[in-house]
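> Pasting the sequence and the predicted model now:
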Amino acid sequence: MNPNTIKEKGQGSIKIIAYSITYLFIFLSLIPLVWMISSSLKDASSIQAYPPKWLPTIPHAIQVQIDYTGQESKDAEFYEKDAMKATWYPWASNIRDSIGEVVIRGMKDGKLIYTAKTSGPSFLYGRTLVVPTTLFNDNLMNVKLPVIQANKLSTFQWFGDHGEIANELENSKELISTHFRDFYATSKYVSGKVQSIEEKPRFWSIFDSYLILDKVTKAASSNGSGFTHYFLNSVIVTLGSIVSQLLFGGLAGYALSFLIHNKKLNLVLVMFFLATLMIPDIALLIPLYLTMTQLNLIDTLWAIILPHTAWGIVIFLFKGFFDQLPRELIQAARVDGASEFRTFYQIVIPMSIPIFTVVSVLTFLPVWNEFLWPLVVAKSPANWTITVALNNLQYQGGSISENMLMASGVISMIPLLIVFITCQKFIEKGVAFTGVKG
């Protein structure tokens, strides 16, 4: 044993307990995140399953082969309607099954006369348009086929007499295939004879809720704004707030550190900026709203950005960091005839990247997650940020399912993770230079 090493009694036990508690809290805090990501990959029925399922069910692709041999030849529109009946009716009847794609292959005299394909995202989007209920009839597809064609919900490729000889499909006996087979056997909506149904896993279909999210939210919106539009609004608001904080906060911190030499005045100004932290945000809600009303900025993105142009804590952090910079460089720049703006731009900013990063992150987090203020001033959906949109999506009823809500939550969280991962080193360095202890 090294004689210079002194260990207190029980030190090892305390360390084990401390690490165990830390890892336990990390594990518990990750449970909601894991559940949200997992639920975004599930189908709507799996989310509501009891007992709860942590892993998503892999969707399956269904291929149905229909034979028209012996029947009178019809035009392409007749077969397209028949293919849509063979796709949308059984899929809607078995909506709780995890289906990623349905492909219908029409055969006649051993030749392939058409193929029709419908993907999971298209069905999720078009179900309320085409088959809002499970009450079907022969004439329904006469009305719904133009809807399917206009929205490009299904693809139909017609070969006619030029089709190639196609091999028989492998007749699957799995659950979804059985459900489809039972539907065809008990209904007479499909004119052709169902020969075989093949079922295979389709892994990438677990991401269908992400692929269809923008289209569904755009259809549910009163003005046609989709999830991408709300996401871009949040990006614009957040970037505008960060730029204004860096510009005005940086200049104010520079002025307090290098331009105001009266110590009493400097102290009074610093205390004034710190005093603004004591004012609750909710107390400023009405004054800010009245101010934006007088400026005719209500229901604009500017109304969301302007209250975030300069925070007292940001000015304080900039001043704390600038106080650590060598005064000799600033004096040398002034002797060489550099203006204050040039000194700030060419000397102070390059040496202050860590604090600029810290301020960017400190601004990004609350502005990106802000809900109340955008909800108050952004009245129309065109100016909603992602937080306001998420709140509205949960009241859209059947058009927005739970897995789409979870997917929207995961997407909104991705910028936060990117910021933390990429800026962690600069945050630690910047906080160390500001003199702020934590």
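Looks like it arrived, so ask away.

> use CA for all of it now, contacts and neighbours both
Noted.

> where exactly do the helices run in the stretch 201-350 of the chain?
208-220, 227-244, 250-254, 263-275, 285-294, 301-305, 312-322, 327-335, 340-343, 349-351 (DSSP state H, counting those that start in this stretch).

> Report all helices and strands that the second one contacts.
Other elements packing on helix 227-244 under the criterion 3 or more CA pairs under 8 Å, 6 or more residues apart in numbering; DSSP states H and E are helix 208-220, helix 301-305, helix 353-369, helix 386-393.

> Alongside the first one, take a look at this:
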Amino acid sequence: MIKNNKKSVPEGVFRTVISSMSHEGRGIAKINGKTTFIPFVLTGEEIEFEYSKCKLSYDEGKLVRVLNASSERVTPPCQYFEICGGCTFQHISPDAQIRFKEQTLLSHFKHFGAGLVPKEILLPLRSASSEAYRTKARLGVRYVHKKNKVLVGFRERDGRFLADIDSCQVLHQDIGHNLTILQNFIQDLSIYREIPQIEVAVDEKVTALIIRHLAPFSDEDLTKITVFAQVHHFWIYLQAKGPDTVTRFYPMVDQEPIEMSYRLNDYDLNIYFAPNDFTQVNQDINNKMLKQALELLDVNKDDVVLDLFCGLGNFSLPLATKAKYVVGIEGDLEMTQRAKINANKNGLENIAFYPGNLFEDISKHPWILENRFNKLSLDPPRAGAEMVCRQIDKINPKRIVYVSCDPATLARDAGILVNEKRYKLLSAGVMDMFPHTTHVESIAVFGK
């Protein structure tokens, strides 16, 4: 017999005061001892709301009216904020967003890190602008018959459908200001129903679009794509199946360099990448993050540094301009090869890259056996670096800088380093890599 964990939803408008915020940015109200989650509200606000969902352990509500607004409330800059799931926090001032992210990080240290408290809270790294900062995105595409319209953009807040938006404040302006043009272009193709996704990548000179298609384009389609690319100065890539099928369509490979690139002026470096490679979405914060990470790692010409989860060499290459020798490790073989190309193109000889699975035993890898590292840089995916931290004795660095895109896994791994491996959590802080969202990018420093 299947138990029903839902309850009937009370009808009417109710009044409450928001007591706190959840980590995903919803307001929390305690009503008759039960937690109710309500979006678009702030701590301390008195509101009216309607129940939208009731379960045994918690309820969900929909904001009707703010009766007593918080001083941290602002007018969202985007007209689509309440329907589009691309942003969460446009109703909150930038300063309050940063404080929320700092508190989220500290809360995770306490909960997942067994009560850890950093000795120092770093000043947050702020974006020069909270608009048009996003240079990488994966946009959904869908033809909606009832609207007779192709939609391009992010999903609605409930995740079921694409949001009907004509512009985006956080996407780079080449795309964010031209969603309608992109929608009309897709709808003019013969297979507009067979295009589920467009991936966007922007560098300092080029905006590239990877068009995922589930059916072949006609000759007329290909002509239209060429004209569209020429008029709007886009590079166009086509993807028929998996990521390995991404090929450049316009301009032809022999007409322009294959790579896109971004510049790291502080280190006189260019990082070359393909449009479907992982790169940071916010280049302003990326530059500030690199400067902070190298300062915290205190790199000098006597250091031998290990950079794990190195990707294209975003950290490895700047480290090589300061250290005696750098070794970068990446799980993806193709990314490792691209990192080697980046080192060669930038004339760096004191650096080596190896492929390696960092979620397994690392003791037999050649880079462990051949080098003695005194400093370690980590920038893992959301899963974190648990296996590396549990095997940290095999590396034995004196100082560790850990950059994280998930505060929960950072806190878990910090707990291992401090409580089991006898490191000290010297400092930690947040970086506003994704303004207007609850995404917390953070950095932590450990020492012996």
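Cool, got the structure. Nothing here was measured: the structure is a model prediction, and the numbers come from that model.

> Any idea what the TM-score is?
After superposition, the two chains reach a TM-score (TM-score structural alignment, normalised by the length of the first structure) of 0.23; 159 aligned residues with a CA RMSD of 6.8 Å.

> could I get the helices of the stretch 201-350 of the first structure as JSON lines with distance to residue 130 of the first structure and mean neighbour count?
Listed next are those as JSON lines, based on distance: least, CA to CA, whole Å; neighbours: other CA atoms under 10 Å:
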{"stretch": "helix 208-220", "distance to residue 130 of the first structure": "14", "mean neighbour count": "20"}
{"stretch": "helix 227-244", "distance to residue 130 of the first structure": "23", "mean neighbour count": "20"}
{"stretch": "helix 250-254", "distance to residue 130 of the first structure": "57", "mean neighbour count": "22"}
{"stretch": "helix 263-275", "distance to residue 130 of the first structure": "59", "mean neighbour count": "13"}
{"stretch": "helix 285-294", "distance to residue 130 of the first structure": "44", "mean neighbour count": "14"}
{"stretch": "helix 301-305", "distance to residue 130 of the first structure": "37", "mean neighbour count": "22"}
{"stretch": "helix 312-322", "distance to residue 130 of the first structure": "54", "mean neighbour count": "22"}
{"stretch": "helix 327-335", "distance to residue 130 of the first structure": "70", "mean neighbour count": "13"}
{"stretch": "helix 340-343", "distance to residue 130 of the first structure": "63", "mean neighbour count": "15"}
{"stretch": "helix 349-351", "distance to residue 130 of the first structure": "59", "mean neighbour count": "13"}
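
> So for residue 367 of the first structure, which of the ones you listed sits nearest?
helix 227-244 (5.9 Å; CA to CA).

> could you give the angle of the closest one to helix 208-220?
Angle, helix 227-244 of the first structure to helix 208-220, by axes from the mean of the first three to the mean of the last three CA atoms, to 10 degrees: 90 degrees.

> what is the orientation angle of helix 227-244 of the first structure with helix 353-369?
140 degrees.

> just so I have it, where are all the strands in the stretch 251-400 of the second structure?
260-264, 269-273, 304-308, 325-330, 351-355, 375-378, 399-404 (DSSP state E, counting those that start in this stretch).

> Dump the ones you listed to TSV, plus distance to residue 219 of the second structure.
Below are the strands of the stretch 251-400 of the second structure laid out as TSV (distance: least, CA to CA, whole Å):
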stretch	distance to residue 219 of the second structure
strand 260-264	27
strand 269-273	30
strand 304-308	45
strand 325-330	40
strand 351-355	41
strand 375-378	47
strand 399-404	46
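
> can you put those strands in TSV and add distance to residue 230 of the second structure and mean neighbour count?
As requested, the strands of the stretch 251-400 of the second structure are exported to TSV (distance: least, CA to CA, whole Å; neighbours: other CA under 10 Å):
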stretch	distance to residue 230 of the second structure	mean neighbour count
strand 260-264	18	17
strand 269-273	22	21
strand 304-308	40	26
strand 325-330	36	25
strand 351-355	38	21
strand 375-378	41	23
strand 399-404	39	25
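
> Provide the secondary structure category for residue 48 of the second structure.
Put simply, residue 48 of the second structure is strand when judged by DSSP: H, G, I helix; E, B strand; the rest coil.

> Over to residue 99 of the second structure?
Look at residue 99 of the second structure: counting by three-state DSSP, its state is helix.

> sorry, back to before: now the helices of the stretch 201-350 of the first structure as JSON lines including distance to residue 122 of the first structure?
Formatted as JSON lines, the helices of the stretch 201-350 of the first structure follow (distance: least, CA to CA, whole Å):
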{"stretch": "helix 208-220", "distance to residue 122 of the first structure": "7"}
{"stretch": "helix 227-244", "distance to residue 122 of the first structure": "17"}
{"stretch": "helix 250-254", "distance to residue 122 of the first structure": "50"}
{"stretch": "helix 263-275", "distance to residue 122 of the first structure": "54"}
{"stretch": "helix 285-294", "distance to residue 122 of the first structure": "42"}
{"stretch": "helix 301-305", "distance to residue 122 of the first structure": "33"}
{"stretch": "helix 312-322", "distance to residue 122 of the first structure": "47"}
{"stretch": "helix 327-335", "distance to residue 122 of the first structure": "62"}
{"stretch": "helix 340-343", "distance to residue 122 of the first structure": "56"}
{"stretch": "helix 349-351", "distance to residue 122 of the first structure": "50"}
